[in-house]
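S.K.: Need coordinates for the following:
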Amino acid sequence: MTRLATARLFALLLPTALMAGALGSQYIGGLYPCEMCHWQRWPHYAAIVLALLAFAVASAARPLTILAGIAIIASGAIGAFHAGVEYGWWEGLTQCSSIGGSGDVLADIMSAPLVRCDEVQWQLFGISLAGWNAIISLAGGATILALCLKRAK
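M.R.: Predicted structure coming up:
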């Protein structure tokens, strides 16, 4: 498998796995996302689309895979910022997010969980979900870019 093929596959699998984890923790585990959690998801969605396009349009596989890697790094950067807010390293946003959708707006608002961006909902080894996203996305995106940009010998 060539470096580009490896990078392209990784650019598809990494954000797909991270989004599966995020959505699974939300819909199965009951961890509702805050506003900044949602911000981290958008670049992963973009990376998935870009990686799929890289498979579909062989002539543009390298630039599309590079863009997917950059999108993954963007999610990691947002995750790093969010983790810093959670750990109190810097000031963050005070917005909260909620879920809803029953059609009764007032009932949705009243029953929706209040999720703050500056509170850690879950952690592993002292690292929050935002922190894990930062670590995995920054390392993964850098790996994708290195595979795409490294010249064959």
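
S.K.: C-alpha from now on. contacts and neighbour counts both.
M.R.: Noted.

S.K.: Roughly how far does W132 sit from V105?
M.R.: Distance of W132 to V105, given as Cα to Cα, to the nearest Å: 34 Å.

S.K.: now A56
M.R.: 41 Å.

S.K.: out of W132 and V105, which sits in the more crowded spot?
M.R.: Using other Cα atoms under 10 Å as the criterion, W132 and V105 rank with W132 on top: 18 against 11.

S.K.: compare with the first, here's sequence two:
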Amino acid sequence: MIGMLLLAAAAAAAPLFARASEDLFGIAPCELCLWQRWPYWVAAALALGGALLPRARRPLFWLALGAILVSGAIAGFHVGVEQGWWPSPLPGCQAPRSAGGATVDDLMRALAPAPSKPCDAPTYLVPGLPLSMAAMNLLYALGLSGLAAIWMRRGDRP
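M.R.: From the prediction side, this is the model:
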């Protein structure tokens, strides 16, 4: 039970840290950044459920672990977008396109209500460290899932 609570807290820590970095450091998230947060919330909820439901602990653990890896996969995709290896398919990551005869008013209406950061512009939290926030999330997801798998394998049954 304690392990599941720790897993829930560690999963919730990632999106909470991302949100705090927005407020404290003025970092604007892109659409892919926001997508990376949802699997962590799912993982936290599943792990919390595993702590409360002992009979379902093992399957909920594996589902939580899968959700963490989904966030890591999104982060890996995001790193590829940042590096220019492929474009993002999300419309929020693209500049608005206009038809040939669009007016300035049409272009203004096509803009998002709030300015968004392009997904291919990496955000570096630590000066001099060549790891973007997306790359740090990828490392965190891999590290957390590895640590959680070790807990389960050792029989600590998170």
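
S.K.: what about the residue mapped onto A83 of the first structure from the second structure, how many residues close to it?
M.R.: Aligning on TM-score structural alignment places A83 of the first structure opposite V79 in the second structure. V79 of the second structure is flanked by 26 other residues according to other Cα under 10 Å.

S.K.: now do L46 of the second structure
M.R.: Close neighbours of L46 of the second structure, defined as other Cα under 10 Å, add up to 25.

S.K.: which residues touch it?
M.R.: Listed by Cα atoms under 8 Å, 6 or more residues apart in numbering, the contact set of L46 of the second structure reads 8, 60-61, 63-64.

S.K.: at 6 Å instead, please
M.R.: The contact partners of L46 of the second structure, taken as Cα atoms under 6 Å, 6 or more residues apart in numbering, are 60, 64.

S.K.: Trace it over to the first structure, please.
M.R.: Residue correspondence to the first structure (TM-score structural alignment): L46 of the second structure is matched to L50.

S.K.: The host helix or strand of its match: average distance to aligned residues in the second structure?
M.R.: L50 of the first structure belongs to helix 35-56 when elements are defined using DSSP states H and E. In the superposition with the second structure, the average deviation recorded for helix 35-56 of the first structure is 0.8 Å (mean Cα distance after the TM-score superposition for the first structure).

S.K.: relative orientation of whichever helix or strand comes after that helix and helix 35-56 in degrees?
M.R.: Toward the C-terminus, helix 35-56 of the first structure is succeeded by helix 61-86 as the next helix or strand (DSSP H and E). Counting by axes from the mean of the first three to the mean of the last three Cα atoms, to 10 degrees, helix 61-86 of the first structure points 170 degrees away from the direction of helix 35-56.

S.K.: Give the buried residues for helix 61-86 of the first structure.
M.R.: 61-62, 64-86 (16 or more other Cα atoms under 10 Å).

S.K.: Kindly report the same for stretch 3-17 of the second structure.
M.R.: 3-12, 14-15.

S.K.: Need the residues that contact it.
M.R.: Residues outside stretch 3-17 of the second structure that contact it (Cα under 6 Å, 6+ apart) are 37, 40-41, 44, 47-48, 51, 158.

S.K.: What's Q95 of the first structure aligned with over in the second structure?
M.R.: Aligned by TM-score structural alignment, Q95 of the first structure pairs with P91 of the second structure.

S.K.: before we move on, what about L12 of the first structure?
M.R.: In the second structure, L12 of the first structure lands on A8 (TM-score structural alignment).

S.K.: what's the burial count for Q95 of the first structure?
M.R.: 12.

S.K.: Repeat that for Y124 of the second structure.
M.R.: 16.

S.K.: mind checking how far it is from S132 of the second structure?
M.R.: Relative to S132 of the second structure, and taking Cα to Cα, Y124 of the second structure is found at 5 Å.

S.K.: Buried residues, stretch 33-41 of the second structure. List them.
M.R.: 33, 36-41.

S.K.: any chance of those in JSON lines, with distance to G146 of the second structure too?
M.R.: Formatted as JSON lines, these follow (distance: Cα to Cα, whole Å):
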{"residue": "C33", "distance to G146 of the second structure": "22"}
{"residue": "Q36", "distance to G146 of the second structure": "18"}
{"residue": "R37", "distance to G146 of the second structure": "19"}
{"residue": "W38", "distance to G146 of the second structure": "20"}
{"residue": "P39", "distance to G146 of the second structure": "16"}
{"residue": "Y40", "distance to G146 of the second structure": "15"}
{"residue": "W41", "distance to G146 of the second structure": "18"}
